[in-house]
Each structure stands twice: as C-alpha cells, then as structure tokens.
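Novice: Sequence first, predicted coordinates after that:
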Amino acid sequence: MIKKIILSATFFTLPWLAVANVLELNKEAPTTYIVEKGDTLWDISSIFLEQPWLWPKLWRLNPEIDNPHLIYPGDVLRLVYDEQGEPQLIVEEATAPPVEITPREKPTIKLSPKLRKQAKKEPVATLPLHVIAPYIQYDHLLTQAQVDTLPYVIGSDEGYKSSMDGFKVYVNDDLIPGKSYAMYYVDEEIIDPETDKSLGYNVKLTGTAQVVRAGNMAERRPSTMLVNSANREIRSGNLVLPINEGQLLPSFFTMQSADPSLRGVIVKSATDGREFGKLEVVMINRGSEHAVKVGDVLSIQRQSPAVVETKDGPQYKATASRWDRLTSGGEAEYDMPEEPLGEVMVFKVYDQASMALILRTSKPARLLDIVAAPKP
C-alpha cells in the first residue's frame, strides 16, 4: 500500500542556485520518522535539516512512486545515502510479500510483490495557509499616496454614519456596475523604528459591496453600492478598493533563502502583541525596494544583553548604575553576539514592508527582533 503526504510541486521548484548548498543534517536527525497528523513540511524538514528550505535536495524521486510529492500521516520516512554518500529521504512503501499457496490437491501458485495505492484523506500541507488567509483578507498596508487618492464612502441611503448588511452606500468615484469592492477604515500608521519614516498605514476591512448604479463625478453624482457583507461598522470616509486587490494568495509557496544582504526588524504582529510564536503573522520593515521576495526565509535573531566591565566585575548594562555606564567606556563594553531563535517566511510584499509567517521559534519572538538571511 502506497502512503503519501503532499509536498507541493511548486515547493520543489526552487532555483538550483538556492539549493546548491551542502546539506547539513541535524545532529540528532533520526534515521526514520513516522508522519503525524498536524505535521507540515516545515516541521518535517526541520527534524532532518539544519536548513529546512533545502528540502528539495534531500527529497529525491523514487521511481516506485508515481507522485513523490504526496505523503500522508502514518507514512514512514527513511533517511538513506546514495552512492556518493549524499543523504536522501524516501517514503517506505508497503508491499505484499510473496505468497505460496500449497493445498494438497492444487498446484503451487506464487504471487509477485505488488504496490497497491489507496487514497487517503487530509494530506499534510506545505504550509497551513488557513493561518495566513484571514490576515490577508482583512488587513492591508497602504501608502500615504493611496490613502490620499483612493475613493471613499461619503454616506448611506439611511443618513447614518455607519451601515450594516443591506444598506446602500455612496462612493465619490465612477465605479463599474456589477463589480464588487471592499471597504477599509484607516488604522494606525506604521513607523520604521530604524529610520523613523512611515512604512504605510494599516487598514482593516469593514465590509464588501457591489456596485448597483454607476456614478458621474463630472456632475458630482456618486456611485451606489449595495452592502452584502459587513465585518464591522461601515462609516463615511472608509476607503474603497476593488475586492481581492492585493489580497490573492498563491496555492503554494516556493521557499528560498533570503538575499544575504537582507537585514531588518519585526515592527508589528497581527495580534498586536509584544511576543508571539509559531504560525503567527508579523510585519518586517523590508519590502520590494530591499529585494524581498515572496517565499523568502529569514532567520529571527536577538542581540544578547549588553555587558560592561565595572570595578565590581561584569554587569549587564541595562541594570548597571549610571556611574558605571558612564565610566566603563566603550572599550569595557563587550560585543555580544546575536543568537538565532527561529525562522519566518515572507508571504506578502509591499514597497517598504512585508508580511511573514513564523515557521519556528525556540522562544517567543518580540517586536524589534532582527530578521536576516539565514547563516550557511
């Protein structure tokens, strides 16, 4: 019986330059692993590899398997080595052993081993996209220019400042009849802590509507939309964007190590918390202007607390007295290392910022933690 788990084909189309690195197995990598329910490919690859994004080089085509990109919970993954000594991960296939039937009055019949396929439910996903989808659907990052120029709701047919399902709202633009639009309210401005410059405005979805009557702004006549879904109060001033603009997700992500020069910090989390863990969404202060790409994997790093030498011995700079900090001098302060504590994968790229999913953390990540290209 062939048992399989989904490894997205796209996931394995990484540029070979990205996977040309020498594979480094974890010191405690097992020789076999039984896939468990709830596993993701990142979880599994992290068990075997120091650099999980190099999974395609570890996984090889098994000619006994029609589709090597499918495995399921319960499958046994075995770590083997090829003729060149390179590690290889394969799925152990269940086969029917030779069967010999020897009743007294019948001839002996030998059955050759065969592979039988049995469809299974719920294959293991490349990444849990359902974690990303709500944030993509409900939140967005807009520039100052977009906030200043996008059309917006000017009122409703009831004369209220807010509306719910079934109301008609009016928009100061010539919208296309029959087309659906999303409405957003402008939340906080995101400031880059490193440059003090604006990264954009975080906007949140208030509802969706369909245009039922075109406007003519040359005659100061707004377009009319019928609200078909309201997530929260829809108010005058809510920005209007074509539905799904900038919101569509690929079915699968091609992962690659980020550009070696890339370095930034975490500036916000989807939950607005100060600490966050695996499968939470965060924003980093680097985007397309910094060569960030969808699928980039970055290491989360944190600077170890500063230590200074004082007359009483080494002390943490944060807790040392003001006198000790002033008199210790630069030469007395140690250059403390940055320690890795996890990885993130970029799934949405703006001009100056990006959204990323935390793939793994050994301890809670925090605002202002460093994100950088993983070290080889």
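Specialist: Sure thing, it's come through. It should be emphasised that the depicted structure is a prediction, and the values quoted were computed from it without experimental measurement. Numbers count the residues shown, from 1 in each chain.

Novice: C-alpha from now on. contacts and neighbour counts both.
Specialist: OK.

Novice: In this structure residue 48 contacts residue 23, no?
Specialist: No: using CA atoms under 8 Å as the test, residue 48 is too far from residue 23 to be in contact (9.9 Å).

Novice: what about those two, which has more around it?
Specialist: Neighbour totals were compared for residue 48 and residue 23, and residue 48 leads with 24 against 19 (other CA atoms under 10 Å).

Novice: measure that one to residue 207 for me?
Specialist: Using CA to CA, to the nearest Å, one gets 44 Å for the distance from residue 48 to residue 207.

Novice: Please apply the same query to residue 348.
Specialist: Counting by CA to CA, the separation of residue 348 from residue 207 is 21 Å.

Novice: Residue 28 now?
Specialist: Distance, residue 28 to residue 207, by CA to CA: 50 Å.

Novice: ok, second structure coming up, stack it against the first:
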Amino acid sequence: MQKHIITLLCAAGLAISGQAAAAALKVRPDAPQRYVVKQGDTLWGISGKYLYSPWQWNRLWGANRNAVRNPHMIYPGQVLVLRYVNGRPVLGFDKAASYREGNIPVVKLAPRVREMSAGYGIQTVNVNFYRMFMQHPQVIPQMQTQDAPRLIDGPDNRMLYSKGDRVYAYGITEPGRYLVYRAVKDITDPDTKKYLGQEVVFSGIVSTLPYTNSALDARSEKDAGSLPDNEYYTRLHPLVKVPTQTAQPLVVEEAVSEVRKGDFLLKMTDEGDSFQMMPHAPSRHIDAKVVSIFNGIGEAGQFQTITLNKGEADGLDKGTVLGLYKRSRQVKVDLENGKQGGRSVVKYVSIPAEEAGLAMVYRTSQNLASAIILESLTSISIGDTASEPGQDLDNMANDTPHAPNVPQESHDTEYNEYNIKSNINP
C-alpha cells in the first residue's frame, strides 16, 4: 500500500512538473506564422523569433530533441510553419512549400551511406573566426601532452613560423591535419582543489606533406631486425652509428598567433563535426563554476569561451544552455533598535544572485565542459556560477567549506616561529 501511494505521488509530481514546463514555454506575440530559412540564419536567431527563451527550441518541435538532433536538418529554403495542437505551440516543416521555394537541395543517392546534411545545415550561432577553436578542447589531460608530437624545426633555424612555412615535427604516426598548441596553466577545481587538466592555447593548423624515406628503405635486414619499424642507423663516425628517425614534414595552413618551435600538435579527428547542435536546457540541476576563461584573461563577454568544472558525469552535453550568475552575497547592515539610547543591531542580509548571461556547452569531458557565452549583461568572471537558466534574483546557497579548528599547540608553534623569524620577543 505504501509503495502504491509513493508511486501515485511520483506520478502526480511528474504531471505537475510537466504542466509547469509546458506553461513555461512562451511564444512571442510577434512570432511569424510562416518563416523561410535564409542564408546566414542561425538556429539561435530563428529561435529568438519564436521564443523568449531560445534554449527551449527543441520543445517547440513538439517532441524530444532527438526529433531534430541538430541544425543540419534545417537549411536555407525550408519553410517553417507554426501551428497549435490542443493549445500547445508546435513548429514544423512545410515540405510542399519548401520545394515550391526551389531552394531544397536534391542529391542523387548512390548505394552507400552518405552524410547528406553536410553543407546545407545552419550554424547554431554565428561564431565566425572562433569556430575553428571551438571544435576542439581548450582543457586537455596532462598525459595527452606528454605523448603528443611536437614541432622541432623550421626554415632558416627560426623559432617562429607563419602561414606557408614548411616545418618539421617529431612523433607523428599518421598523416592528416593537426592543431598547434601550447600549455599555459593547470586547472583545478575551486572547491575540491582537484587537478582537472591543463589549459592550452591554439595558435594554428599544420598539415602533413608526403615524403620519400630512402634512408629507411635502404637499411639492411640485420638493422631492421634490431630497430623499430621507423628507425635506421646513421653513421656519425667510422666506428659510431646511432638509431635515427625521419622528421615529418608539414606546412603551416593557418597561423592565428605565433606558431613556435617546441609547440605540441593535436590531431584533428572531428573535422566533420561542425559547430552545429540543438540548444536545450540541462536535463537535471547543475551547479558549476567558471574555472577558466580562454586566452587567460580575467573577464569574458559575448562569444568568448569559458571552462566549467562540471562535465558529462554531471549531465552536461553538447548544446546544453546554462545561465551565468553572480552568486548571492551577504552584506552587513547596521540597524537601530528604535529605543532612545539603545545600541545598534548588526544584521547580515543576503543579496540574491543576478543572472549575468547565457552560455552554451559545445564540448565536454568527464569532469569539464567548454562553453561559449551567447549573451552577457555584464562581464563574466572566474568563480561565477553556471546553472539552469531563469534563476535571476534567486537567493542561491553560498556556503563556504568548513575549515577545521587548529589545535592550540599549533597556534603556539606558528606564533613562536613567526617571532623567531621576525626577531620579536613575545
């Protein structure tokens, strides 16, 4: 009987929360009944035409966000139509009208799997220049750098390289395109002090060049039996020969800042993964903090990248939209008790948290997430909170971790040591 009651209560709770969620979906009064997607449109921009809260875009489609997993399915020439089903707003495609517009791409299918959406989808937001960097992590594991290939030489023994330069790397095992980066600082959790990874700065892109390795081909069978597959012997002296590898030639495709000798290389494995995703609210409560701001600056604004100390383990995934908040703070107020000659009374009063902007997650790891700031009312700083949108003026809990008391003998020891170092007699 008790289990049955609990089940009913849970079902009622789900129904109430579902009704509350449905009520929260507000369509703008000037939302277009029919909209033709145009070149240059972004998903965030179209969402703003229909909703006050663009991160609720997936709910407007009348299904979970798997129905439209990413903006690849929305492309210029399509016609979007707003309808109401049982009083609920639903947005969908008018296929017939879309074809009449004459802009729907027609692709002849071959008997194999193809990515049909590439080249026709729209971006979630117009990130322009930053897009190249946002497809890759800004915080990576330290071990990844320890084993990463690196640039070892370039033209004229220079230390800095620019676009078009031929450079050479050690440690590359497969051809392709590589991001050039260097580590700038370690990232730790502000609460637990646990090491989370190292922040890196990307400076450009290099791509491998084909080359002929005649020296490796000419090694003897005896040498081949005693050396790794990619090594041969170089004779530096009639009596001395040393194992040698051949550096991988590359060309600098892009150099957005200084590409330096010694920089590390990261293989670009997700070139087809464009900055396209369906924005959505988090699936559960998130209480994250900004632990780093890309490029090492102290404050961030619109379209800049931030790193959060929460990741996949906390329910974050690509497209999750979070509110950015200046946490609640306590102020001391000196009040008078109203009686003649009475003493003043000091009270601590909490100032509610203020919503300072919105950010969307574009890359996650187990315990970290990179996000782009979509909107900002004021500057975002390290230590600011990232949580569900819509909590402006919420008096969020803001407890400081408890520090255990130090034993009296420790105080005495520290005091005596200080006096000795300062030549002060107690």
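Specialist: Noted; the coordinates are in hand. Quantities reported herein were computed from a predicted structural model and do not represent experimental measurements.

Novice: and residue 46 of the first structure, that one's in a helix?
Specialist: Yes: judged by DSSP: H, G, I helix; E, B strand; the rest coil, residue 46 of the first structure forms part of a helix.

Novice: Find the nearest non-adjacent residue to it, please.
Specialist: Leaving aside its chain neighbours, residue 46 of the first structure sits nearest to residue 52 (5.1 Å; criterion: CA to CA, 6 or more residues apart in numbering).

Novice: Spell out the residue ranges of the strands in the stretch 1-150 of the second structure.
Specialist: Taking DSSP state E, counting those that start in this stretch as the criterion, the stretch 1-150 of the second structure carries its strands at 34-36, 79-85, 88-93, 139-140, 150-153.

Novice: Tell me who's in contact with residue 182 of the first structure.
Specialist: Applying CA atoms under 8 Å, 6 or more residues apart in numbering to residue 182 of the first structure gives the contacts 205, 206, 207, 208, 209, 240, 241, 242, 243, 244.

Novice: which of those are buried?
Specialist: Among these, those buried by neighbour count (16 or more other CA atoms under 10 Å) are 205, 206, 207, 208, 209, 240, 241, 242, 243.

Novice: Could you look up the SS state of the first one?
Specialist: What that stands for is residue 205 of the first structure. Assigned with three-state DSSP, residue 205 of the first structure falls in the strand class.

Novice: What lines up with it in the second structure?
Specialist: Per TM-score structural alignment, the equivalent position to residue 205 of the first structure in the second structure is residue 203.

Novice: Tell me, how many residues neighbour the closest residue in space to that match that isn't next to it in sequence?
Specialist: Take residue 203 of the second structure and drop its neighbours on the chain: the residue closest to it by CA to CA, 6+ apart is residue 257, 4.9 Å away. Residues near residue 257 of the second structure, counting by other CA under 10 Å, number 13.

Novice: What ranges does the stretch 201-350 of the first structure have for its strands?
Specialist: Under DSSP E, counting those that start in this stretch, the stretch 201-350 of the first structure gives strands at 223-230, 234-235, 239-242, 256-257, 263-269, 275-276, 281-284, 296-303, 307-310, 313-316, 338-349.
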